[in-house]
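> here is my input, please return the structure:
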Amino acid sequence: MDPFQYLLTLEQFGIKFGLANIQTLSEALGNPQNTFKSILIAGTNGKGSVTAMVDCALGAAGLRVGRYTSPHLVRLEERFAIDGAPVRTDVLAGLIVELRALIDDLV
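Modelled structure (predicted):
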């Protein structure tokens, strides 16, 4: 099955509120979120604009910047960027395939 189609099939299980699933997945991956500094941009309006400005400012300061935004408009790949460049489709598909067994254990 296409990796992106696989992710869409997960929607049939509905939304599970809470942090338990992401914490379990993060622990299985060795808690990579603890290995880098991050900024969470939240609120009702302006998140996309603020994210774009922060991305640009940090990049201009010479920092490596990864960005995740949601929702996407057309393709899932739109959500992910590193140093201002979209993550390649084949790279994202490979990661989904690699993580599928861990994800399947959560649903």
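> going by C-alpha atoms from here, please, whenever you check contacts or count neighbours.
Fine.
> which stretches in the chain count as helices?
3-9, 20-28, 47-60, 89-106 (DSSP state H).
> Proceed likewise with the subsequent sequence, for comparison:
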Amino acid sequence: MSVGDSIDLRYTGISSLPDNIEVYRSIYLHANRITNIVYRELWKHDHYTVFAAWLNGKCCVVVNEKIYTLGKFFGGAPAADVEQAARECVAELEQRRQTGGAA
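Now for the predicted structure:
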């Protein structure tokens, strides 16, 4: 499934992302409704939803709706709490994938 730029899944019945989804800029969704991502919500200075998902054939980090490759995200000096949340999400998503869990 290729949508290219951005996709809004907030008001759909979708509960998991397709394995072959390609979306490169932004993905809008309710993280608590999608079963094959791992997310954290942060409320320190502002509200952030950070999640890891398999997008474009690889593990990516999404902050709010903006999609980052792992290299771009971790190379961009994110805030410490956002970076920690992303690391936890990526590790959990990769563990699920290795053990055959719901990822």
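> work out the TM-score between the chains.
Laid over one another, the chains give 0.29 as their TM-score (TM-score structural alignment, normalised by the length of the second structure), with 44 aligned residues with a C-alpha RMSD of 3.5 Å.
> re earlier: out of the helices of the first structure, nearest to Ala81 of the first structure?
helix 47-60 (9.8 Å; C-alpha to C-alpha).
> Ala53 of the second structure and Gly4 of the second structure: what is the separation?
16 Å (C-alpha to C-alpha, to the nearest Å).
> neighbours around the residue nearest to Gly94 of the first structure when sequence neighbours are not counted, how many?
In space, and not counting its chain neighbours, Gly94 of the first structure is closest to Pro3: 8.0 Å by C-alpha to C-alpha, 6 or more residues apart in numbering. Residues near Pro3 of the first structure, counting by other C-alpha atoms under 10 Å, number 17.
> contacting residues for Pro3 of the first structure?
Residues in contact with Pro3 of the first structure, defined by C-alpha atoms under 8 Å, 6 or more residues apart in numbering, are Ala93, Gly94, Ile96, Val97.
> need those residues in JSON lines (columns: distance to Lys47 of the first structure and neighbour count).
Shown next, in JSON lines, are those (distance: C-alpha to C-alpha, whole Å; neighbours: other C-alpha atoms under 10 Å):
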{"residue": "Ala93", "distance to Lys47 of the first structure": "26", "neighbour count": "15"}
{"residue": "Gly94", "distance to Lys47 of the first structure": "29", "neighbour count": "12"}
{"residue": "Ile96", "distance to Lys47 of the first structure": "26", "neighbour count": "17"}
{"residue": "Val97", "distance to Lys47 of the first structure": "30", "neighbour count": "16"}
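> could you dump these into CSV and include distance to Ala28 of the first structure?
Converted to CSV, the contacts of Pro3 of the first structure look like this (distance: C-alpha to C-alpha, whole Å):
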residue, distance to Ala28 of the first structure
Ala93, 19
Gly94, 18
Ile96, 15
Val97, 15
